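Visitor: Build me a model:
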Amino acid sequence: MADPKFEIQMLHDRVMVKVEQDTEERRSTAGIVIPATVKMENRLLWGEVTGVGANARSVKVGDKVLFSPEDQPEVEVHGQIYLVMRERDLHAVATPQTDHGTGLYL
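Guide: Now for the predicted structure:
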């Protein structure tokens, strides 16, 4: 008999985020090549929301969010690393349309 499968449901205002990995080198505005292996201190990362708790109000599954990866708990599910954080730890949400934003687009 096969093991039962359990669906992960986030509680309260918790958000589960899959981190987008930097797989390519970057270029600074001055044209300097920065290898993908270089870690930058205090750098915010983009990720995709894969689960939200019932009390999360500003994000939904599939949103791209900006956050600080420092001191965020990690969980591994089927070989993929996810971060679990409170909604208040998110800095921004990238949406296709908004009434009030920065005017910047991904």
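Visitor: Please make it C-alpha for all contacts and neighbour counts, starting now.
Guide: Fine.
Visitor: what residue lies at the spatial centre of this structure?
Guide: Among the residues of the chain, the one closest to the centroid is residue 47, at 2.6 Å (Cα atoms, centre = their mean).
Visitor: is it true that that residue lies in a strand?
Guide: Yes - counting by DSSP: H, G, I helix; E, B strand; the rest coil, one finds residue 47 located in a strand.
Visitor: let's see this one next to it:
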Amino acid sequence: MNIRPLGDRVVIKRVEAEETTKSGIVLPGASKEKPQEAEVIAVGPGGVVDGKEIKMEVKVGDRVLFSKYSGNEIKFEGEELIILRQNDILAVIEK
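Guide: Below you'll find the predicted structure:
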């Protein structure tokens, strides 16, 4: 995949939603909430954005949690991706 975000933007791909709840109840497709967990696909260079020096703190392959209504959803080469600013990422998941 060749996509390179600009500035402090990050391209992420949502992880698959759970099919069952922790108690074992199977969820139909319409009942599933979109997950807020994603994998980082591409990272912009950072630099000076709006007069502030931005250091990119995420890297390709990181799993992150992001704000529910942030970013722009796009389709690129048949995949659903989200492009958002680094400050819309709430946390990096470390395993």
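Visitor: Structure 2: which residue goes with the residue nearest to the centre of structure 1?
Guide: Matched across to structure 2, residue 47 of structure 1 falls on residue 38, judged by TM-score structural alignment.
Visitor: residues in contact with that match?
Guide: Listed by Cα atoms under 8 Å, 6 or more residues apart in numbering, the contact set of residue 38 of structure 2 reads 12-15, 63-66.
Visitor: Now, the residues you listed that are in strands?
Guide: 12-14, 63-66 (DSSP state E).
Visitor: Which residue comes closest to residue 84 of structure 2 once chain neighbours are left out?
Guide: Sequence neighbours aside, residue 71 is the residue nearest to residue 84 of structure 2 in space, at 4.0 Å (criterion: Cα to Cα, 6 or more residues apart in numbering).
Visitor: Quick check: the aligned residue for that neighbour in structure 1?
Guide: Checking TM-score structural alignment: residue 71 of structure 2 goes with residue 72.
Visitor: picking up where we left off before, just the closest of the ones in strands among the contacts of residue 38 of structure 2 to residue 78 of structure 2, please.
Guide: When those are ranked by distance to residue 78 of structure 2 (Cα to Cα), residue 13 comes first, at 12.1 Å.
Visitor: Just give me the match in structure 1 for the closest one.
Guide: Under the alignment defined by TM-score structural alignment, residue 13 of structure 2 is paired with residue 18 of structure 1.
Visitor: Could you measure from its match over to residue 57 of structure 1?
Guide: When distance is defined by Cα to Cα, to the nearest Å, residue 18 of structure 1 is 19 Å away from residue 57 of structure 1.
Visitor: higher neighbour count, the two?
Guide: Between residue 18 of structure 1 and residue 57, counted using other Cα atoms under 10 Å, the more crowded position is residue 18 (19 against 10).
Visitor: hang on, isn't that one packed against residue 50?
Guide: Yes - assessed by Cα atoms under 8 Å, residue 18 of structure 1 is found in contact with residue 50 at 6.6 Å.
Visitor: Now the buried members of the contacts of residue 38 of structure 2.
Guide: Neighbour-count burial (16 or more other Cα atoms under 10 Å) is assigned, among those, to 12-14, 63-66.
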